[in-house]
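K.L.:
show me how the following folds:
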Amino acid sequence: MQEPVEIVERRTATDVVFERLYEEIVSLKLMPGTKLSEQEIARRFGVSRQPVRDAFNRLGNLDLLLIRPQKATEVRGFSMPRIEHARFVRLAVELEVLRDACSVWTESHAEALERIIDRQQQVIDRGQPEKFHELDYRFHRLICELGGHPLAFETIEDCKRKIDRLCVLSLGRAQEAATLVEDHRRIAHALRRRSAEEATAAARLHLGRLDETIADIHRTHSEYFE
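P.N.:
As a prediction, this is how the structure comes out:
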């Protein structure tokens, strides 16, 4: 009998450059309008220009970089039409996921979701709202997985990534993050009751909060927008 093959996930140079730049753009270490040079980034990471070019293209597909031939690549500003489209698609998918999840939700599912919410509350209590971001992804991913639609999170994740920077600006205020934790508790409670009506209403309230954040940021930081 052959020995089982061990599968090892290998990260390419493109992956490394993409992940680091993505984190820096989303965390606003690289602000909208910042110019990026393939040559300088390649030198920084000790790689050739091709992995950098590939990473730039991936970031461009997420609307995080503006890539123009014969012109400097720069961190893209927020686009209201793209934000509104991402919000529309995400809401539609999440509502359908929740409706189906309510029909299969179990007590063990509820307990797993509660553990994530408890961890979210812990980072807020410690004054670390920036760590809420990753746990927010876990919360929504788990609902998709346990609700029977694991691939749906790929669409949700793509939409979230298009507006992650706005979320970071919002979560920089501890009260904003605390409010989102309470929203998550409402969604979890509705799932536990297997009430699709309550779950979708809670999700609409939860996702709708970003509208106020977007409007506020647009008023106070119009230079971030295209």
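
K.L.:
only C-alpha atoms from now on, for both contacts and neighbour counts.
P.N.:
OK.

K.L.:
contact partners of the host helix or strand of A177?
P.N.:
Counting by DSSP states H and E, the element that carries A177 is helix 174-192. Here helix 174-192 makes contact (C-alpha atoms under 8 Å, 6 or more residues apart in numbering) with 98, 101-102, 105-107, 110, 113-114, 117, 120-121, 124, 127-129, 132, 170-171, 196, 198-200, 202-203, 205-206.

K.L.:
same question for it: list its buried residues.
P.N.:
The neighbour-count check on helix 174-192 (16 or more other C-alpha atoms under 10 Å) flags 174, 176-178, 180-181, 183-192 as buried.

K.L.:
re the thing from before, now, of the contacts of helix 174-192, which are buried?
P.N.:
98, 101-102, 105-106, 110, 113-114, 117, 120-121, 124, 128-129, 132, 170-171, 196, 198-200, 202-203, 206.

K.L.:
so which of those are in helices?
P.N.:
98, 101-102, 110, 113-114, 117, 120-121, 124, 132, 170-171, 196, 198-200, 202-203, 206 (DSSP state H).

K.L.:
find the centremost residue of this protein, please.
P.N.:
K160 (3.8 Å; C-alpha atoms, centre = their mean).

K.L.:
and whatever helix or strand that residue lives in, what does it pack onto?
P.N.:
Assigned by DSSP H and E, K160 falls within helix 152-162. Helix 152-162 makes packing contacts with helix 80-104, helix 132-146 when contacts are defined by 3 or more C-alpha pairs under 8 Å, 6 or more residues apart in numbering; DSSP states H and E.

K.L.:
also this sequence, please, to line up against the first:
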Amino acid sequence: MATIVRVTASEEIYQTLRAEILSLRFKPGEEMNLQLLSSQLQVSRSPVRDALMRLSSDNLVDIFPQKGTRVSLINLRQVEEERFLRKSLEESAVKKFIYQAREEHYERMERTISEQAESMKQNDFVSFLEADDLFHSIIFEGIGMTRIWKIIKAQGGNHHRIRLLSFYEKNVLANIIDQHKEMVEALRYKQMDSILRLEDKHLSKLLQETESMFQRYPGYFKQESVQTGLQARIVNL
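P.N.:
Sure thing, here's the model as predicted:
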């Protein structure tokens, strides 16, 4: 008998609001009014409040007692921590994947690249990012470590949002597609040095793009007078 998975109202609301934040439909710094959300979602305030508490634990919303709740500004220190987590785990995963992958994995990767190309034509950045994530998830699936990918996704909200913002920069989407094609070729022909070089380049590209994004969307970022690991100097405390 198949197992029936029951999704609670709080879980469903959490997933809905998280998706809205990660897609930037809820902008960094935007107010999230408890009463308004309850009305729009046609539920009581309790499951919405529970969902917001979970989003706060994800560093995606800030809750100010007696003042309200807002979508968290993008914290560049947390972006770097999340990027470091993903880069470290994915580079380890790809060292296993290169020897365990089968042709079906490469074919699936190539299909995600085609999906990205179509999304680029439509200027559908959210779909492009979904296909991008699917491309990388195949690496973890191929070595039987999908739980690790889920951890990366769960802990990567700031990194996810800044990746989506980067898609507005010139030539970024086309460059990602080209890098993915090169990665598939290096994996298929067991070129370890090449895939590690490409992984490093691919997962470090935000280092060069962050300065431009901060200049374009200063209100989206938590302002700090520090030199972060992303090499972007944030001024005006």
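
K.L.:
and T146 of the second structure, what pairs with it in the first structure?
P.N.:
With TM-score structural alignment as the criterion, the equivalent of T146 of the second structure in the first structure is P150.

K.L.:
pull the number of nearby residues for its match.
P.N.:
14 (other C-alpha atoms under 10 Å).

K.L.:
next: M213 of the second structure.
P.N.:
Counted with other C-alpha under 10 Å, M213 of the second structure comes out at 20.

K.L.:
give me the element it is part of.
P.N.:
In this structure, M213 of the second structure is located in helix 206-216 according to DSSP H and E.

K.L.:
adding distance to M31 of the first structure, write the helices and strands packed on helix 152-162 of the first structure out as TSV.
P.N.:
Shown next, in TSV, are these (distance: least, C-alpha to C-alpha, whole Å):
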stretch	distance to M31 of the first structure
helix 80-104	17
helix 132-146	18
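
K.L.:
what's the closest of those to T73 of the first structure?
P.N.:
helix 80-104 (19.3 Å; C-alpha to C-alpha).

K.L.:
how close does the closest one sit to the second structure?
P.N.:
Once the two models are superposed, helix 80-104 of the first structure sits on average 0.8 Å from its counterpart in the second structure (mean C-alpha distance after the TM-score superposition for the first structure).

K.L.:
matching residues in the second structure for that helix?
P.N.:
Aligned using TM-score structural alignment, helix 80-104 of the first structure spans residues 76-100 in the second structure.

K.L.:
the equivalent of M183 of the second structure over in the first structure and E197 of the first structure, how far apart?
P.N.:
By TM-score structural alignment, M183 of the second structure lines up with I187 in the first structure. Distance check for I187 of the first structure against E197 of the first structure: by C-alpha to C-alpha, to the nearest Å, it reads 11 Å.

K.L.:
K162 of the first structure too?
P.N.:
Taken as C-alpha to C-alpha, the span from K162 of the first structure to E197 of the first structure is 28 Å.

K.L.:
same thing with P81 of the first structure?
P.N.:
Taking C-alpha to C-alpha, one finds P81 of the first structure at 29 Å from E197 of the first structure.

K.L.:
these two: who's more crowded?
P.N.:
For P81 of the first structure versus E197, neighbours defined as other C-alpha under 10 Å are more numerous around E197 (14 against 10).

K.L.:
trace that one over to the second structure, please.
P.N.:
Counting by TM-score structural alignment, the partner of E197 of the first structure is D193.

K.L.:
F26 of the second structure versus its match, what's the distance?
P.N.:
41 Å.

K.L.:
ends of stretch 138-155 of the second structure, what's the gap?
P.N.:
Terminal-residue distance, stretch 138-155 of the second structure (C-alpha to C-alpha): 18 Å.

K.L.:
for it, which residues meet the burial criterion?
P.N.:
Quick answer for stretch 138-155 of the second structure (16+ other C-alpha under 10 Å): I138, I139, F140, E141, G142, I143, I148, W149, I152, K153, Q155.

K.L.:
reformat these as JSON lines; add distance to T8 of the second structure.
P.N.:
JSON lines is the format used below for these (distance: C-alpha to C-alpha, whole Å):
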{"residue": "I138", "distance to T8 of the second structure": "29"}
{"residue": "I139", "distance to T8 of the second structure": "31"}
{"residue": "F140", "distance to T8 of the second structure": "28"}
{"residue": "E141", "distance to T8 of the second structure": "27"}
{"residue": "G142", "distance to T8 of the second structure": "31"}
{"residue": "I143", "distance to T8 of the second structure": "32"}
{"residue": "I148", "distance to T8 of the second structure": "24"}
{"residue": "W149", "distance to T8 of the second structure": "24"}
{"residue": "I152", "distance to T8 of the second structure": "24"}
{"residue": "K153", "distance to T8 of the second structure": "21"}
{"residue": "Q155", "distance to T8 of the second structure": "22"}
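
K.L.:
out of those, who's nearest T69 of the second structure?
P.N.:
Q155 (20.3 Å).

K.L.:
T3 of the second structure -> the first structure?
P.N.:
T3 of the second structure maps onto I7 in the first structure, by TM-score structural alignment.

K.L.:
host element of that match?
P.N.:
I7 of the first structure belongs to no helix or strand, assigned by DSSP H and E.

K.L.:
number of nearby residues for it?
P.N.:
Neighbours of I7 of the first structure using other C-alpha under 10 Å come to 6.

K.L.:
now S108 of the first structure
P.N.:
S108 of the first structure, neighbours per other C-alpha under 10 Å, totals 11.

K.L.:
repeat that for A55 of the first structure.
P.N.:
Around A55 of the first structure there are 23 residues (other C-alpha under 10 Å).
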